[in-house]
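Visitor: Below are the sequence and a predicted model for it; my questions follow.
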Amino acid sequence: MYAFISLPVVALMLFSFQDGLVPVPPFHGPTLRWYAELFADDRMMAALRNSVWVGLTSSAIATVLGFLAAYGLARYRPLAAGAIRGVLIAPIAVSYLVIGLGLSIVANELGVGRSLTLVVIGHVVINLPLAFAVVLSQMSPAQERLEKAARDLGASEVRVLALVTVPVLLPGLLAAFALSFTLSWDEFVIAFLLTRFDVTLPVEIWSSIRTGLDPETNAVGTLVFLLSVGLLAITLAVVSRLSRRRV
């Protein structure tokens, strides 16, 4: 089962080293020709930078907003907590196509052109529920008791937040950020609908393969996969280490 699922990834990585224009057997190579052409491709590199910027910005905003929402619900327990939680989680059930079209319509009505800023807003919308759920799951009565003890010792709300709440929640915050970045990094539908000239990497890849098979896309696909796996592996290692230190 796992071999069948991983077969497309293996094929992608294998043919990224093939010295031929058509990625079909038999294999000829290996060569780094397509990686050299990729790094010399100004459009691909610009799209890569755009994807990194959109991913980092939207993930940071979603993580901060998710933390504030989770902290407010867990600590202040408003009467409408259930309804607020439902509203925050609701975007998970909404199609990316609907979100992208909705933002596009709103932008047109306001006279705002399609841009990477709109993509960031769209990615915050889809990442916020995940960040909120991850951070909320880390809230615990033990943490609340630590915060209360700090207040009893004279610490202000700001110091409690900075010296107790955030350090304790740091593994969850890092996990929320990494998962949000991974979702944003290769998201296509919203980025396609909300950009025009400055596009993200998935949109640029789609534009490249629309007219035919391009061996360069195998190289960029391999890099995207390795970067995503590497980021998740590093995040899991850091979160695991921080969790052990907290215990």
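Guide: Sure thing, it's come through. Residues are numbered from 1 along each chain as shown.

Visitor: contacts and neighbour counts: CA atoms only from here.
Guide: Will do.

Visitor: gap between the spatially most central residue of the chain and Gly122?
Guide: With distances taken as Cα atoms, centre = their mean, Phe181 lies nearest the centre of the chain, 2.0 Å away. Distance, Phe181 to Gly122, using Cα to Cα, to the nearest Å: 13 Å.

Visitor: Give me the buried positions along the longest helix belonging to the chain.
Guide: Longest helix in the chain, counting residues (DSSP state H): helix 42-76. In terms of neighbour count (16 or more other Cα atoms under 10 Å), helix 42-76 has its buried residues at 43-48, 50-67, 69-71, 73-74.

Visitor: all strands for the chain, in order.
Guide: Using DSSP state E, no strands are assigned anywhere in the chain.

Visitor: now the helices for it?
Guide: Under DSSP H, the chain gives helices at 2-15, 33-40, 42-76, 81-89, 96-110, 116-138, 141-152, 157-160, 166-185, 189-194, 201-209, 215-246.

Visitor: roughly how far is the last one from the heart of the chain?
Guide: Same thing as helix 215-246. 12 Å (Cα atoms, centre = their mean, to the nearest Å).

Visitor: The longest one now?
Guide: Here helix 42-76 is found 7 Å from its chain centre; the criterion is Cα atoms, centre = their mean.

Visitor: angle of that helix against helix 116-138?
Guide: For helix 42-76 against helix 116-138, the angle by axes from the mean of the first three to the mean of the last three Cα atoms, to 10 degrees is 40 degrees.

Visitor: related to what we said a few turns ago, my guess is the residue nearest to the centre of the chain meets Ser59, correct?
Guide: Yes: if you go by Cα atoms under 8 Å, Phe181 and Ser59 touch, sitting 5.4 Å apart.

Visitor: Which parts of stretch 237-247 count as buried, going by neighbours?
Guide: Val239, Leu242.

Visitor: Next, the residues that contact that stretch from outside, please.
Guide: By Cα atoms under 8 Å, 6 or more residues apart in numbering, the surrounding residues in contact with stretch 237-247 are Val168, Leu170, Pro171, Gly172, Leu174, Ala175.

Visitor: hmm, 10 Å instead?
Guide: Contact with stretch 237-247 is made by 167-175, 231-236, as judged by Cα atoms under 10 Å, 6 or more residues apart in numbering.

Visitor: put this beside the first:
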Amino acid sequence: MNETKKKLKCAVDIGEALLMNGGEIYRVEETINHILEAWQIENYDVYVLSNGLFASANETAEDACSIVRHIVNPQVHLGRIAELNQLSREICKSKMSVDAANECLESIKKMSSHSLMETMIVCGLGTGCFTYIFGGTLQDSIISFIIGIFIGLFLYKNHASRFIKNIFGGFIAAVLASLFSMMVPIHIDKVIIGDIMPLVPGIAFTTGVRDLFHEDYLSGAIHILDAILTGICIAVGVGTFLLIMNGGFK
């Protein structure tokens, strides 16, 4: 592998890792551009989409090269993004070698994700707080916390597509809220609203709006469409159970 290809591959690997862990489109492009400039690659082009990455370098020279990556099922991991941003700063500041950058990148990729217990507890705390924010009582928040733990377990263990996960996640939230309402007096609407919050595509929507402001219309439209479809899936899950309970399918 020639030196240009080696540098381009490392820069693209870092950009791909950023995109896989929830990095914004324009930040991924800027990161790859800054790294290539730091490594004195002058003739290059980088184009990033929400699920794809295209890069080329020295197109008119003998060592011309290009790389295409398909990004599948990105997951948000802010810890990895922070480390990847620090790595790119180190490359630009100290002109870190390609081999050293690759070693750091591999260690970042091996960073562990959140454990099952962490996911369940944080999901429970989040749902309980959201229920209280949306007007629920302390008792509603406690019930939401309990249901949120089960939602966190479902999200952690379920590896189906996001659409199926959101439909069943909304359905489970509605079922559990209804079961608890039979045992204790709660505001079931507040509880359901709080418990579907871990499913709500807030990051996708805000990222889409940010992309549109940066005139990246294609990526912005993709993210906003993803957010809309996710919201529809959540509504289908909750609405299906409520229709069943009210005899809507008769």
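Guide: Looks like it arrived, so ask away. On a predicted model such as this, the values are computed, not experimentally measured, just so you know.

Visitor: May I have the TM-score of the superposed chains?
Guide: Put the two chains on top of each other and the TM-score (TM-score structural alignment, normalised by the length of structure 1) is 0.29; 112 aligned residues with a Cα RMSD of 5.8 Å.

Visitor: give me every residue that touches the residue nearest to Leu128 of structure 1 when sequence neighbours are not counted.
Guide: Of all residues not flanking Leu128 of structure 1 in the chain, Ala62 sits nearest, at 4.7 Å (Cα to Cα, 6 or more residues apart in numbering). Residues counted as contacts of Ala62 of structure 1 (Cα under 10 Å, 6+ apart) are 56, 68, 120-121, 123-132, 176-177, 180-181.

Visitor: So Ala62 of structure 1 versus Leu116 of structure 1, what's the distance?
Guide: Counting by Cα to Cα - Ala62 of structure 1 and Leu116 of structure 1 are separated by 16 Å.

Visitor: now Arg244 of structure 1
Guide: For Arg244 of structure 1 relative to Leu116 of structure 1 (Cα to Cα), the value is 39 Å.

Visitor: ok so, going back, ranking by neighbours, what's the top pick from the contacts of stretch 237-247 of structure 1?
Guide: When these are compared by neighbour count (other Cα atoms under 10 Å), Gly172 ends up highest, at 25 neighbours.

Visitor: That residue contacts Ala70, correct?
Guide: No: with contacts defined as Cα atoms under 10 Å, Gly172 of structure 1 does not count as touching Ala70, sitting 11.5 Å away.

Visitor: what's the overlap in contacts for those two?
Guide: Ala131, Ala133, Val134, Val135, Leu136, Ser137, Gln138, Met139.

Visitor: Let me see the contact set for the second one.
Guide: By Cα under 10 Å, 6+ apart, Ala133 of structure 1 lies in contact with Gly66, Phe67, Ala69, Ala70, Arg85, Leu88, Ile89, Gly172, Ala176.

Visitor: and what of the first one?
Guide: Shown in contact with Ala131 of structure 1 (Cα under 10 Å, 6+ apart): 59-67, 69-70, 89, 124, 172-180.

Visitor: ok, Ala36 of structure 1 touching Met45?
Guide: No: the criterion here is Cα under 10 Å, and Ala36 of structure 1 misses it with Met45 at 11.8 Å.

Visitor: how close does the residue nearest to Leu128 of structure 1 sit to Val135 of structure 1?
Guide: 11 Å.

Visitor: Quick one: distance of stretch 131-151 of structure 2 to the chain centre.
Guide: That offset, for stretch 131-151 of structure 2, works out to 24 Å (Cα atoms, centre = their mean).

Visitor: go on, stretch 104-111 of structure 2?
Guide: The answer for stretch 104-111 of structure 2 is 18 Å, by Cα atoms, centre = their mean.

Visitor: mind checking the end-to-end distance for stretch 31-46 of structure 2?
Guide: Termini of stretch 31-46 of structure 2 sit 10 Å apart (Cα to Cα).

Visitor: same check, this time on stretch 130-144 of structure 2
Guide: First residue to last in stretch 130-144 of structure 2 (Cα to Cα) measures 9 Å.

Visitor: circling back: now the common contact residues for Phe181 and Gly122 of structure 1.
Guide: By Cα under 10 Å, 6+ apart, the residues touching both Phe181 of structure 1 and Gly122 are Ser58.

Visitor: ok, Gly194 of structure 2 - how many residues close by?
Guide: Gly194 of structure 2: 29 neighbours (other Cα under 10 Å).

Visitor: That one and Gly170 of structure 2: what is the separation?
Guide: 11 Å.

Visitor: ok, now Ser181 of structure 2?
Guide: Taking Cα to Cα, one finds Ser181 of structure 2 at 17 Å from Gly170 of structure 2.

Visitor: likewise Leu87 of structure 2?
Guide: With Cα to Cα as the criterion, Leu87 of structure 2 and Gly170 of structure 2 are 38 Å apart.

Visitor: Looking at those two now, which is surrounded by more residues?
Guide: Gly170 (29 against 19).

Visitor: Next up, identify which helix or strand that one is on.
Guide: Here Gly170 of structure 2, judged by DSSP states H and E, is contained in helix 162-183.

Visitor: Go through that helix and flag the buried ones.
Guide: Within helix 162-183 of structure 2, judged by 16+ other Cα under 10 Å, the buried ones are 162-163, 165-178, 180-181.

Visitor: returning to what we had before: overlap in contacts of Phe181 and Ser59 of structure 1?
Guide: His123, Asn127.

Visitor: which residues sit in contact with the closest residue to Gly152 of structure 2 other than its chain neighbours?
Guide: Spatial nearest neighbour of Gly152 of structure 2, excluding adjacent residues (Cα to Cα, 6+ apart): Met120 at 4.5 Å. Taking Cα under 10 Å, 6+ apart, we find Met120 of structure 2 in contact with 114, 126, 145-156.

Visitor: Mind doing that once more with 8 Å?
Guide: Counted by Cα under 8 Å, 6+ apart, Met120 of structure 2 has contacts Gly148, Ile149, Phe150, Ile151, Gly152, Leu153.
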